[in-house]
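Enquirer: here are the coordinates; sequence isn't available:
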């Protein structure tokens, strides 16, 4: 069995750090190889070049122009790359905000994803407080965050925590100050093998 696992959430919530921390234990617990597909790693350079050509600012990736014309193709290619790996028997851990897809429940639409019932599908929503996220964004000093910080009041309107029908089947993870027990609980919910997980998590860094 292969797994398609999404780590989604807003900027500054620690999606990538969490994914990298859990990747090896996830492979061990599931007994399947995984690839890590991070949107920024896969498409960051291309998007920077495209925006530099269009606007003169390679870091202008939160502007209306980017969101209207480049965002969706990036995400579509990300999903397609995950599906190619799944067809080769390699599970995929996908890291990206995917907030619109969460709102529209697309990540639970197997037809939209292009996957069959043989793929174990898990969607994790990584969240933290707005102020924690903002401080982390400031601390990492990534030029790609410049638009967010300069237009924070506008950007913060896009932030949300899924609830009600939108949050059904989501694995919610508060990444403000996670403990080893929190990591273990998340890994167990992804894999569904508590006994195997319990023998792996002590290897995770605290």
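Expert: Yep, that arrived. In this text the structure is predicted, and so the values were computed from the model without any measurement.
Enquirer: When you work out contacts or count neighbours from here on, use the C-alpha atoms and nothing else.
Expert: Will do.
Enquirer: residues of stretch 158-176 that come out buried?
Expert: Neighbour counts using 16 or more other C-alpha atoms under 10 Å place 162, 170-173, 175 of stretch 158-176 among the buried residues.
Enquirer: Also stretch 3-20?
Expert: Judged by neighbour count (16+ other C-alpha under 10 Å), stretch 3-20 contains these buried residues: 3-16, 18-19.
Enquirer: Identify the single longest strand in this structure, thanks.
Expert: Secondary structure of the chain per DSSP state E: the longest strand is strand 119-127.
Enquirer: Run through who's touching it.
Expert: The contact list for strand 119-127 (C-alpha atoms under 8 Å, 6 or more residues apart in numbering) reads 1-10, 13-15, 86, 107-108, 161, 169-176, 190.
Enquirer: Going C-terminal from that strand, what's the next secondary structure element?
Expert: Helices and strands here follow DSSP states H and E; after strand 119-127, the next one along the chain is helix 130-140.
Enquirer: quick one, what contacts the closest residue to residue 144 other than its chain neighbours?
Expert: Closest residue to residue 144 apart from its sequence neighbours, by C-alpha to C-alpha, 6 or more residues apart in numbering: residue 59 at 4.6 Å. Contacts for residue 59 (C-alpha under 8 Å, 6+ apart) come out as 48, 51-52, 143-147.
Enquirer: Roughly how far does residue 59 sit from residue 129?
Expert: Note on residue 59: its distance to residue 129, by C-alpha to C-alpha, to the nearest Å, is 25 Å.
Enquirer: Report the separation between residue 58 and residue 97.
Expert: Going from residue 58 to residue 97 by C-alpha to C-alpha gives 19 Å.
Enquirer: tell me the contacts of residue 40?
Expert: Contacts of residue 40 (C-alpha under 8 Å, 6+ apart): residue 96.
Enquirer: any idea which helix or strand comes after whichever strand or helix holds it?
Expert: If you go by DSSP H and E, residue 40 is part of helix 39-55. Using DSSP H and E, the next helix or strand after helix 39-55 towards the C-terminus is helix 64-69.
Enquirer: Please compare the first structure with the one that follows:
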């Protein structure tokens, strides 16, 4: 059976993950799985039932200890169901909690019973602090208020949290103010398709 790819699109708030993830999904015909879309209604209900702020994530101990892992388990199961029928997937979520585990992608495949033909691709979206902050302010989400209250501390923590995943394939998109174009995504995908035996770490600007 041919390889079916799972694109893990990662980056801090305001990096433009969703923009890049949607471009990838359009060009590959992948199922687009956004953690916020899949889980927010249930997450807010759980936070309310626990007597906590339904909009707070970063400073909410109940969310951090109980709910966040459930969100990721949910989207990774959704990914499995698509991969099992031969459809690639694009996962749009920060995944920051799991960056320190080099074997995380292998753990995911085993725990969620992903098919053997599924191949992960790590897609890192990068930008600068000022651009990210402006994007976060513009989207106006209540869950971002704690980030904006001390943006410098949030941004430094995000930069210090390096992704240590072991992956055969990886892409890096420079998504500063000018943004990532469809042509840039097409070039990156062409690089992956051109030689499946190598392990590219392609940076697209």
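Expert: Thanks, I have the structure now. Keep in mind it's a predicted model, so treat the numbers as computed, not measured.
Enquirer: just the buried members of the contacts of residue 59 of the first structure?
Expert: With burial judged by 16+ other C-alpha under 10 Å, the buried subset of those is 48, 51, 144-147.
Enquirer: In the second structure, mark out all the helices, start to finish.
Expert: For the second structure, applying DSSP state H gives helices covering 17-28, 35-49, 61-62, 68-84, 104-111, 129-139, 145-149, 151-160, 182-194.
Enquirer: Of all those helices, which one is nearest residue 90 of the second structure?
Expert: Nearest to residue 90 of the second structure among the helices of the second structure is helix 17-28; the distance by C-alpha to C-alpha comes to 6.1 Å.
Enquirer: Most distant residue from the centre of the second structure?
Expert: The C-alpha centroid of the second structure is most remote from residue 51, which lies 28.4 Å away (C-alpha atoms, centre = their mean).
Enquirer: Could you check how far that residue is from residue 151 of the second structure?
Expert: From residue 51 of the second structure over to residue 151 of the second structure the distance is 27 Å, taken as C-alpha to C-alpha.
Enquirer: likewise residue 93 of the second structure?
Expert: In this view, residue 93 of the second structure and residue 151 of the second structure are 20 Å apart by C-alpha to C-alpha.
Enquirer: Looking at those two, which is more packed in?
Expert: Neighbours were counted for residue 93 of the second structure and for residue 151 using other C-alpha atoms under 10 Å; residue 93 has more, 22 against 17.
Enquirer: Give me the aligned partner of that one over in the first structure.
Expert: Using TM-score structural alignment as the criterion, residue 93 of the second structure maps onto residue 96 of the first structure.
Enquirer: Repeat that for residue 67 of the second structure.
Expert: By TM-score structural alignment, residue 67 of the second structure lines up with residue 70 in the first structure.
Enquirer: residues contacting the residue lying closest to that match once chain neighbours are set aside?
Expert: Take residue 70 of the first structure and drop its neighbours on the chain: the residue closest to it by C-alpha to C-alpha, 6+ apart is residue 47, 7.7 Å away. For residue 47 of the first structure, the contact set (C-alpha under 8 Å, 6+ apart) comprises 58, 61, 70.
Enquirer: Same question for residue 165 of the second structure.
Expert: Neighbouring residues of residue 165 of the second structure by C-alpha under 8 Å, 6+ apart: 99-105.
Enquirer: do that again at 10 Å, thanks
Expert: Each residue near residue 165 of the second structure by C-alpha atoms under 10 Å, 6 or more residues apart in numbering is listed here: 98-106, 122.
Enquirer: Can you flag the buried ones in the residues you listed?
Expert: For these, buried by 16+ other C-alpha under 10 Å: 99, 104-105, 122.
Enquirer: rewinding a little: so which of the helices of the second structure is the most packed in?
Expert: Looking across the helices of the second structure with neighbours counted as mean count of other C-alpha atoms under 10 Å, the highest average goes to helix 17-28: a mean of 20.
Enquirer: So which other helices or strands are in contact with that one?
Expert: Here helix 17-28 of the second structure is seen to pack against strand 4-10, strand 31-34, strand 89-92, strand 118-126, helix 182-194 when contacts are counted using 3 or more C-alpha pairs under 10 Å, 6 or more residues apart in numbering; DSSP states H and E.
Enquirer: what range in the first structure matches that helix?
Expert: Going by TM-score structural alignment: helix 17-28 of the second structure matches residues 15-26.
Enquirer: Please apply the same query to stretch 117-137 of the second structure.
Expert: Residues 118-138 of the first structure are matched to stretch 117-137 of the second structure when aligned by TM-score structural alignment.
Enquirer: I'd like the distance from the matching stretch to the chain centre, please.
Expert: Relative to its chain's centre, stretch 118-138 of the first structure lies at 7 Å (C-alpha atoms, centre = their mean, to the nearest Å).
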